[in-house]
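In: Return a 3D structure for these sequence lines:
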Amino acid sequence: MAEAGGQRISPHEVMFSLDIGTRNVVGVVGRWEEDQFTVIDVEVIEHPSRSMYDGQIHDIDKVAAVAECVKNNLEGRLGFSLRQVAIAAAGRALKTYQVHVSRELDITKTIDKRVIDSLEIEGIQKAQQALEHESADKDTKYYCVGYTVITYYLNDGIMTTLKGHRGDKIGADILATFLPHVVVDSLYGVMERIGLDVMNLTLEPIAAIHVAIPPKLRLLNLVLIDIGAGTSDIAITQDGTVVAYAMASVAGDEITEAIAKTFLLDFDSAEKLKITLNKKEKHHFSDIVGIPYEMTTSEIIERISDVIEGLAAEIAEKIINYNGKAPSAVFCIGGGSQIPTFTQHLANKLGLQKERVVVRGTEIIENIVFQCEKLEGPEFITPIGIGLIALKDREQDFIHIHVNETAIKLLNTKQMYVSDALIRIGYNARKLIGRRGKGLNYFVNGVQKVIAGEPGEAAKIFINGALGSLDTKIKNRDNIVIEPAFDGKDVRISLNELFMEAKTVQFNGLDFKLMGEPLINGKPAALNYIIQEGDQITYREIQHMDELLLRFQKKMELCRVFVNGEEVQSDYLLKDKDQIRIEEIEAEQEKDIIHCGADTEYKMENTIDQPKDDENHEILIYVNNEPILLNAAKKTPYIFVDVFNYIDFDRTKVQGILILKLNDQRANYTDLIQAGDRIEIYWE
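Out: Just a heads-up that it's a prediction; the model follows:
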């Protein structure tokens, strides 16, 4: 055991954190005691050569050598070995991608959170696929570490929220942030080389915001900017959480290069001069040809003010793009944030009071004490934040779960939800919401008819057997099972089904619909025709008895007609469910009827339009696979009901449902019969 401040320290109670930056590696050893974080020891070593660019490790061996020096120096002073470490992936390694996603909805249903979540997941997946497709390395994979919705759309109109509305189309512009797997892999590679096990992995912006903006302040719309050497990392808070991450490809090196070009200095000399600008008022230096300079800070700043203003303008533009507006306040950390006049320029670009843009150093960290030399300045916010997060949440850096029996692991940078797991496996978001079946719009005798499709059924999500949702929190070893959504059936209706509700009478034991031959878009169609979108259906309803008799080729003067047991005349108005019976008049009675007038000039056969022999109409058909010759004298075509005159089939004894088929299609009694037709008649 080692001692610090007179107290004995156990290696099991300390937290070792490493912040591997572009310029240097910072190691912090601390522990949590009495509700405060005690920093026991600190080590800072600069990279001797450029082994890192913009926060990304390029030479693992060189970075590992510096990290090992930091570790060894700390171990030498502590008196025990460090075996575990907390690290952070550079925010400047984050990748962002903006997409637009949309989908059609059932306008009759209210838009709820489930629908909105599904739309957002689809957008994140679309962004991830696009990012991986455009990546120079096609094998590069990404973790989604955060996203924000820039704009919602309802029926192509901009909305602030979709919840509770109705519409037939919704959309969203989504900005998603991703971390390349290679960043994590390279960090692990360095740690393995120096014998350290990673016990916690976070993101540098998360570590910084953890200590720079306490949770109690995150209800406000705040921005944290970590201005490093190569890039500036941006994190945005609102409603109690971090809602977006961003990165500007400008930072402290822009100022260093401006100083070098303006005063003809090498890069290292310019960097040293830049660091002292906020520490003293007068500066003495010589350029590369030996010309000496003695200048004040304000004189130097004035010479490079356009570059500082440009840096502020580009960062402000990123903030507006990701936040949608100016935030309530901006907190600046990192070495680059200390450039004089930078915060004033940034406040002007954002339209904020200068007091609303401030630099924050370690002095603002709550509940922290130092038992070693105190770390001061904004550049040490992140190293301390890495250790604090690791102590607060000693969870593994990855959580392992199963989704539909597929094992996956998730980077544990934030509270994880079912939606995070679905994004990770690339689950099709459209399988979460059941689509209503396609409806049908048509016209009957000029009147518009609309039939809605069958409603769909949403997906069911189970977490460890219990019903959950997309925003159910998940933890290590959870088992998630998803039953996909079901789409509703499209409307499919035939003419026969359409006219099921038409008035029907029973004519000599046969059911008959009181409608003339229907036309579809002006053309005849069989009753098994499937109605299409926009069809114009026309038909004439049979209203009087003489019209009905004409359909059955009966003449009122040659028969007696009874409806529901009572005899009626030709002008009888037909009603639904009428029972109609026809009695043929005997030949003598027919003759009497024909000769009843004194001035009658026609014989009986002419009166009833008896066809001559050469007008006999014979056709061959097949009924229940038996050939039948229809040879009655007729001037009009045969219809289906005529077949019963040629076969032995008793319709009076009901033995089930009477099935009538014409050429394998369901038939009606008035369907036309042609030579070669195949007919089936049977009970089912």
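
In: switch to C-alpha atoms for all contacts and neighbour counts from now on
Out: OK.

In: which parts of stretch 674-684 are buried?
Out: Going by neighbour count (16 or more other CA atoms under 10 Å), the buried part of stretch 674-684 is 678-681.

In: Out of these, which is nearest to residue 42?
Out: residue 680 (95.3 Å; CA to CA).

In: Run through the strands of the stretch 101-250 of the chain in chain order.
Out: Along the stretch 101-250 of the chain, the stretches classed as strands by DSSP state E, counting those that start in this stretch are 142-154, 157-159, 169-180, 197-203, 222-227, 232-238, 241-248.

In: To compare with the earlier structure, here is another sequence to fold:
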Amino acid sequence: MNGQVFSLDIGTRKVAGLLAFSRDGLVSVSDHRIVEHRSRAVRAGQIHDIEKTAAVVSEIKDGLEKSGGVKLTKAAAAIAGRNLRISRAWGETDLGSFREITAEDLGRTRLSAVQAALLEFREDTAGYYFAGHTLTGWRIDGEPVLNPLGHSARSLKAGVIATFLPRKVLESLFAVAKKTGLEISYLTLEPIAAVEAVLPSEMRGLPLVLVDIGAGTSDIAAVSGGSVDSFGMIPVAGDSITEFICGELLVDFAEGERIKKELASRTFSEGSSFSVPDLATALPYSDIFGRKYEKSAGELLEKVRPAVKNLAERISEEIFAGMPDGEAASGWRTEFAVVLAGGGSLTPCLQEELSVSLRLPRERIGIRPPALAGRFENLPRELAGPQGAVVLGLAGLALSSPEIAMVRVALNDSKLELLNFQGAEATVLSALISAGVSRRRIYGKPGLAKTFTLNGALKVIKGGFPKPTEALVNGEPSDLNRILKDGDRIAFTPALDGADAEGRIGDMFPEGPAAGICGFMLYNGEKRALPAEIFIDGRKASSGELITDLCRVEIRPGTALTAVLGTAGVDVEKLSVRGISVELEGTRVEKSAADFYLSLNGTRIESLPVLRSLEVKPGDSVEFRALTPSLKLGDLAAAPPPGRGVRIRVNGEAFDFPGGAGKVLVNGREAAPEEEVSDGAIIRLQPGRDAEAVLADVFRYISFEPKDTEGKRLKLLVNSREAGFATPLTEGAEVEVGFE
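Out: Modelled structure (predicted):
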């Protein structure tokens, strides 16, 4: 970036904006703004509320534009280390001959290392965004060197650590920038920026661990041999102390933050990196009920101490976890020093607790503010302390790294921003990986082969080759190493994996009599050859079965009925015969139903053990078809008889009163003949009830003309005796109905 830069540090508690330019090798601060979030829009280093964060950024941007008379359209930004993932790799450039190394050679070699690190990333890149990288070292002709520029060599190597963050983290940052009319033109990580601000290059040969403690996260960078060796992060920082104070003293977050800052001011003297306690002075505060209290700084410090100890232990665990392996580890563990930066580094007693948890002398732990680095001028008081490390270091990186820029391309109509060297080093390959396209979708994978033995002889079925990816750049076919320019459009078609090897037993049969044909038979009326018997790993198998890797296949002549069915595609193991046992009128009845129809020479076979024991001879006829098995009530029990009816004569004409229909009860419930019966059912047959009739029932069958009944009395006789409507009617009764 040339001229003046706008660096932007979006923290958990506040946002810092800085305008700076380069003068005589120094970073000169021309203006700055620091605005605290009015609500917790950023938590643990991650933007949660885009609108509220954008409002704070806009306030800073507008203020800097107004005071400086400039229009800000681009910003350099740093990303918190939450959920940071890294990938280490080396890139190499063959210089062809023994010649002087140029700046262009450095750019090409550094990019090849970045691409190698991207390819080595061991997690699914779909959920991550390539966030940046840092150089870990140079080698010329295999020997390490701090700066290879101007040296002569035949080969040049660059080592990098590529960093990845969840896509949602970067996308939220870009969303804030877009809402404020800004474009992110330079991007790095907060620990990288902090290292740049507080550790000059000549100091990076020492074994140092920089811990940048913000409000939501503590970012860790291990430095040795002149470069950053590893990164770490814990989601515990200054806010954890504030929240502990809130719980202990029952105060709101703002009051807890004020108490924490008061304690810090009582335990540090201005400009000092060592604790200078002033613990006797009383510190007033109010709880959530408005009650006022006053306690000494020493008493409050004792209450906060457990939270400080926990923060120190968490930082120590992450430092030890990131130390180098091998012989260098023992020296590292006893010789390194810890440099603290960030506003959270002012936490009271933190240095003492780190000394205990890291087992380091107290003198090897301290705060190093940017003012000590000697590379910044016109430092405002608010940024001269450790809290200014990230925004100042970010400005320094943006001013001193003109070779790094953002190349904007379109990938399948989706916008993509890529890091680029010398404006011409981003490739189709790096664009795909940065967009979260997995290596498998880029290169494809050959199909897996299958190895097996056939009658003792080793056989191999090869897998298919992958179909390579297809890429078009601005409509023209391109390979993956094509260098991209700003505004290029990439159309990408993923590679297709080769098909895994597949073969069936039947594919192994040679043609002709050698196939083990032992004659012919009829299968469902069609003439077929009798198959040989097939075994996989000692068990019988069908010719249509797939060969598995490392299996043993044997083909023997045979005429088992199961083999005949297997050749026809019938899986005998899936055939079933359903059997049930019911109680019918107190008697146990066993029934069965098969899901297939099978006959051998006209004899039906319903037993699976019998099926497995039968052999087929030449000339036999086999019939097979699949069935839907069912056992219905009508198959087990006939309907019981109806009840006896009653026949009578009315005025000489015969009439019948039928008995009731019989019922079949299953488990006490009436059931229809077509209903399926379950195992264990109790079936009862209930005959129909005998018919019962009274004289009044007769009138449902007879009628009279109204003129015949007018003014007359009804006369009723049963078997010549006078009767009433309720008189019962028995078989053969003679009924007379008239009027007089």
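
In: TM value for the aligned chains?
Out: Once superposed, the chains reach a TM-score of 0.52 (TM-score structural alignment, normalised by the length of structure 1), with 453 aligned residues with a CA RMSD of 5.4 Å.

In: hang on, the earlier thing: out of the strands of the stretch 101-250 of structure 1, which is closest to residue 462 of structure 1?
Out: Per CA to CA, nearest to residue 462 of structure 1 of these: strand 142-154, 22.8 Å.

In: now the closest one and strand 232-238, what's the angle there?
Out: Counting by axes from the mean of the first three to the mean of the last three CA atoms, to 10 degrees, strand 142-154 of structure 1 lies at 50 degrees to strand 232-238.

In: Can you check what angle separates strand 142-154 of structure 1 from strand 241-248?
Out: Using the same axes, to 10 degrees, strand 142-154 of structure 1 lies at 110 degrees relative to strand 241-248.

In: other SSEs contacting strand 142-154 of structure 1?
Out: With contacts defined as 3 or more CA pairs under 8 Å, 6 or more residues apart in numbering; DSSP states H and E, strand 142-154 of structure 1 has these neighbours: helix 113-134, strand 157-159, strand 169-180, strand 241-248, helix 305-323, helix 418-425.

In: Out of those, which is closest to residue 72 of structure 1?
Out: strand 169-180 (29.8 Å).

In: and the angle from that closest one to strand 241-248?
Out: Using the same axes, to 10 degrees: strand 169-180 of structure 1 against strand 241-248 is 70 degrees.

In: so of the strands of the stretch 101-250 of structure 1, which one's packed in deepest?
Out: Burial among the strands of the stretch 101-250 of structure 1, expressed as mean neighbours by mean count of other CA atoms under 10 Å, is greatest for strand 222-227, which shows a mean of 26.

In: What does residue 362 of structure 1 correspond to in structure 2?
Out: Per TM-score structural alignment, the equivalent position to residue 362 of structure 1 in structure 2 is residue 370.

In: just so I know, which of the helices and strands packed on strand 142-154 of structure 1 lies nearest residue 434 of structure 1?
Out: In terms of CA to CA, the element of these nearest to residue 434 of structure 1 is helix 113-134, at 9.9 Å.

In: in that closest one, what counts as buried?
Out: 114-128, 131-132.

In: circling back to that earlier point, not counting its neighbours along the chain, what's nearest the match of residue 362 of structure 1?
Out: Leaving out its chain neighbours, the residue that sits closest to residue 370 of structure 2 by CA to CA, 6 or more residues apart in numbering is residue 198, at 4.8 Å.

In: pretty sure the one you found is in contact with residue 367, am I right?
Out: No. The criterion here is CA atoms under 8 Å, and residue 198 of structure 2 misses it with residue 367 at 9.6 Å.

In: So those two - more neighbours on which side?
Out: Between residue 198 of structure 2 and residue 367, counted using other CA atoms under 10 Å, the more crowded position is residue 198 (28 against 22).
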